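Visitor: test case, fold it:
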Amino acid sequence: MFIMAVTLAYVSRSSFKYRIGLISDLLLSKYFVIWNNANSFGASTILREGNGILFMETTDRMNPPSLVLCAIESAARVYPDRPVVFFMKGLENITSEEDEKRAKQQFPTLSSYSNVYLFPLRMDQLFNNTPLKPWFDKVNPKKEVYWKHVTSDACRFALMWKYGGIYIDTDVISLRPIPQDHFLAAQDATVISSGVFGLSSHYQLAWQFMENFVKNYRGKIWGHQGPGVVTRAVKKLWGMPVFNSTDDVMCGNISCLHPQRFYPINYLSWRRYFEVWENLPTFKDSYALHLWNFMNNKGKSMVPGSHTLVEHLYQKQCPTAYEYILRNKSTHL
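Guide: All right, here's what the predicted structure looks like:
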């Protein structure tokens, strides 16, 4: 009996030590996960507060035209206390702060802005655990007419779902801060834009955008996967907003901003940005200006000394880009 008692005591003590050791290992493992997350560097770290300004490039080009750099610089100046992140498909992996700084040095007009960050755009990872992943795995890019555009449409919805913040197209020059964090923007009386919108991360509306994108996918129709998605979702949920003045309206519990906020010059008049105005507009009702880059298929660009409206905008909203072009006589930075 004595030997049995001693044996049981030893086994119990050993079992207790094993359980304590197991718990310690689990706690230690959890600690290292927390430590690694806290000390890792990436978009999730920079955008963890959900207040980022998001831009992206869905082609492999690493020498974007000046309008792209002007759009990002103007946002960095308008939102100095918020991270401005440019996701680039052609960018190599970034795993450290030093990697990110080296990447930004490739863009001299952005390198002086401490709130601008560059990260790679990896669509297969971005679309994981979203309705977009089955579509992305199945679609054949070679058969797509507007592949870079539909992937851009898909990415903006996924980025907003994952990170939240404000998404802005790279042909949009910021003028002043958008006062709302949750908003959609009307392009005109019949279209809700996908070029600028703001939501918090994992906001259900972003998930509905992705579902609508896949369910109604028609990649051969221009705009069907971008503004078409947002417009269809808004119509289904609340009906099209009606603007009786320049005031914004509510779509459910989210602001729907008046077309004047980003589209005071409509797409049919896009050339007006590249003309000389006798009296420069104040755009007092606008937060930013969409320059309709898709319409600009002739490649019109800002020319220093032209006295056009777009030159005035560059001088005021992205002076670093403007000075760089002036010195180097190049519209590619």
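
Visitor: going forward, measure contacts between C-alpha atoms and count neighbours the same way
Guide: Noted.

Visitor: nearest residue to the residue most central in space within the chain other than its sequence neighbours?
Guide: Centroid-nearest residue in the chain: L54, 2.8 Å away (criterion: C-alpha atoms, centre = their mean). The shortest distance from L54 to any non-neighbouring residue, by C-alpha to C-alpha, 6 or more residues apart in numbering, is to Y167 (4.7 Å).

Visitor: need the three-state assignment for that neighbour.
Guide: Put simply, Y167 is strand when judged by DSSP: H, G, I helix; E, B strand; the rest coil.

Visitor: these two touch, right, it and F55?
Guide: Yes - taking C-alpha atoms under 8 Å as the definition, Y167 is a contact partner of F55 at 6.4 Å.

Visitor: how many residues are close by M295?
Guide: Neighbouring residues of M295 were enumerated by other C-alpha atoms under 10 Å; the total is 13.

Visitor: from H312, how far out is V145?
Guide: Taking C-alpha to C-alpha, to the nearest Å as the criterion, V145 is separated from H312 by 35 Å.

Visitor: give me the more crowded residue out of these two.
Guide: A count of neighbours by other C-alpha under 10 Å puts H312 above the other of V145 and H312, at 20 against 13.

Visitor: tell me which helix or strand comes right after the helix or strand containing the residue nearest to the centre of the chain.
Guide: Element membership of L54, judged by DSSP states H and E, is strand 53-57. Using DSSP H and E, the helix or strand that directly follows strand 53-57 along the chain is helix 66-78.

Visitor: that next one to strand 53-57, inter-axis angle?
Guide: 170 degrees (axes from the mean of the first three to the mean of the last three C-alpha atoms, to 10 degrees).

Visitor: returning to that earlier point: show me the contacts for the residue nearest to L54.
Guide: For Y167, the contacting residues are I53, L54, F55, R156, M160, G195, V196, F197, G198, by C-alpha atoms under 8 Å, 6 or more residues apart in numbering.

Visitor: now the second one, please; I'll put the structures next to each other:
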Amino acid sequence: MDPGSIPLFMNLSDLTRLAVLYKYGVYLDTDIIFLDDITRLRNAIGAQSIDPKTKTWTRLNNAVMFFDINHPLMREFLQEYSTTFDENIWGHNSPYIVSRVIKRLGNKPGYNFTIYPPDAFYPVNWIKIPKLFKKPANIREAQWVEKIVREISKGSYMIHLWNKITRKIKIEEGSVMYSLISANCTICRNITNSHTL
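Guide: The predicted model follows:
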């Protein structure tokens, strides 16, 4: 297979993600911090964005997916991958495949699953997340940090760190991310020195 302009490891990673999901029922990116119990999630996928007017999803994200083993939707994802593979468009073979397949299936019977709102799995999008790594500079910003930590902790199962964007950003003590990771990450030590989770 010619990997085209997308590195081969990315295409293989996309295919591996789908195979793992089909065979084992769960796929999670490694840049996820859990904030709540996920054991009750079943046949679940998260919306990354919604239309502000219609409140319907505009993009689903495949960084977090929980499905029954051999769920029929997983076969649809694998079929879509094999029939529409494009080695030259970033995201076509994995992140966007989920939205394409689910949009095409609509409410077709036999595909029981739940689409969770962005706040459940992706409470902060990739554009805004760098701000969460910065410590507050004054009382007003400290109050904002406390408010955001409460909101995310109350309404989200997890937070996606968007590592491609944040991997070189230092987690500053007192920041939203420092608070969330300190309270929820069981393997993180000395998080202010580096952000290589």
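
Visitor: TM between them?
Guide: After superposition, the two chains reach a TM-score of 0.78 (TM-score structural alignment, normalised by the length of the second structure), with 176 aligned residues with a C-alpha RMSD of 2.4 Å.

Visitor: residue in the second structure matching the residue nearest to L54 of the first structure?
Guide: Residue-level alignment of Y167 of the first structure against the second structure, with TM-score structural alignment as criterion, gives Y27.

Visitor: how close does that match get to K135 of the second structure?
Guide: Distance of Y27 of the second structure to K135 of the second structure, computed by C-alpha to C-alpha: 32 Å.

Visitor: repeat that for W57 of the second structure.
Guide: From W57 of the second structure over to K135 of the second structure the distance is 32 Å, taken as C-alpha to C-alpha.

Visitor: repeat for Y96 of the second structure
Guide: 34 Å.

Visitor: equivalent analysis for H71 of the second structure, please.
Guide: Per C-alpha to C-alpha, H71 of the second structure is found 43 Å from K135 of the second structure.

Visitor: for Q225 of the first structure, list the residues it contacts.
Guide: The neighbours of Q225 of the first structure, taking C-alpha under 8 Å, 6+ apart as the test, are V150, D153, A154, F213, Y217, R218, G219.

Visitor: what lines up against it once you look at the second structure?
Guide: Using TM-score structural alignment as the criterion, Q225 of the first structure maps onto N93 of the second structure.

Visitor: what secondary structure does its match sit in?
Guide: Reduced to three states with three-state DSSP, the structure at N93 of the second structure is coil.

Visitor: for D137 of the first structure, the count of nearby residues, please.
Guide: D137 of the first structure has 10 neighbouring residues, counting by other C-alpha under 10 Å.

Visitor: what do you get for S255 of the first structure?
Guide: Using other C-alpha under 10 Å, S255 of the first structure has 17 neighbouring residues.

Visitor: preserved in the second structure, out of the contacts of Y167 of the first structure?
Guide: Taking both residues aligned by TM-score structural alignment, their matches' C-alpha atoms under 8 Å as the threshold, the shared contacts between this structure and the second structure, drawn from the contacts of Y167 of the first structure, are R156, M160, G195, V196, F197, G198.

Visitor: and the buried ones among those residues, selectable in PyMOL?
Guide: Selection of buried members from these for PyMOL, criterion 16 or more other C-alpha atoms under 10 Å:
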select buried, resi 156+160+195+196+197+198
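
Visitor: filter the kept ones among the contacts of Y167 of the first structure down to the ones in strands?
Guide: Mapping those onto strands (DSSP state E) picks out V196, F197, G198.

Visitor: from those residues, which is closest to F2 of the first structure?
Guide: Each of these was checked against F2 of the first structure using C-alpha to C-alpha; the closest is G198, at 73.9 Å.

Visitor: I figured L60 of the second structure was touching S49, is that so?
Guide: Yes - judged on C-alpha under 8 Å, L60 of the second structure makes contact with S49 at a distance of 7.1 Å.

Visitor: who's more crowded, those two?
Guide: Applying other C-alpha under 10 Å to L60 of the second structure and S49 shows that L60 carries more neighbours, namely 24 against 19.

Visitor: and the counterpart of that one in the first structure, what does it touch?
Guide: In the first structure, the residue matched to L60 of the second structure (TM-score structural alignment) is I192. Contacts of I192 of the first structure were listed using C-alpha under 8 Å, 6+ apart, and they are L184, A185, A186, P227, G228, V230, T231, V234.

Visitor: also L26 of the first structure?
Guide: Contact analysis of L26 of the first structure by C-alpha under 8 Å, 6+ apart lists nothing.

Visitor: can you tell me how far it sits from A321 of the first structure?
Guide: With C-alpha to C-alpha as the criterion, L26 of the first structure and A321 of the first structure are 52 Å apart.
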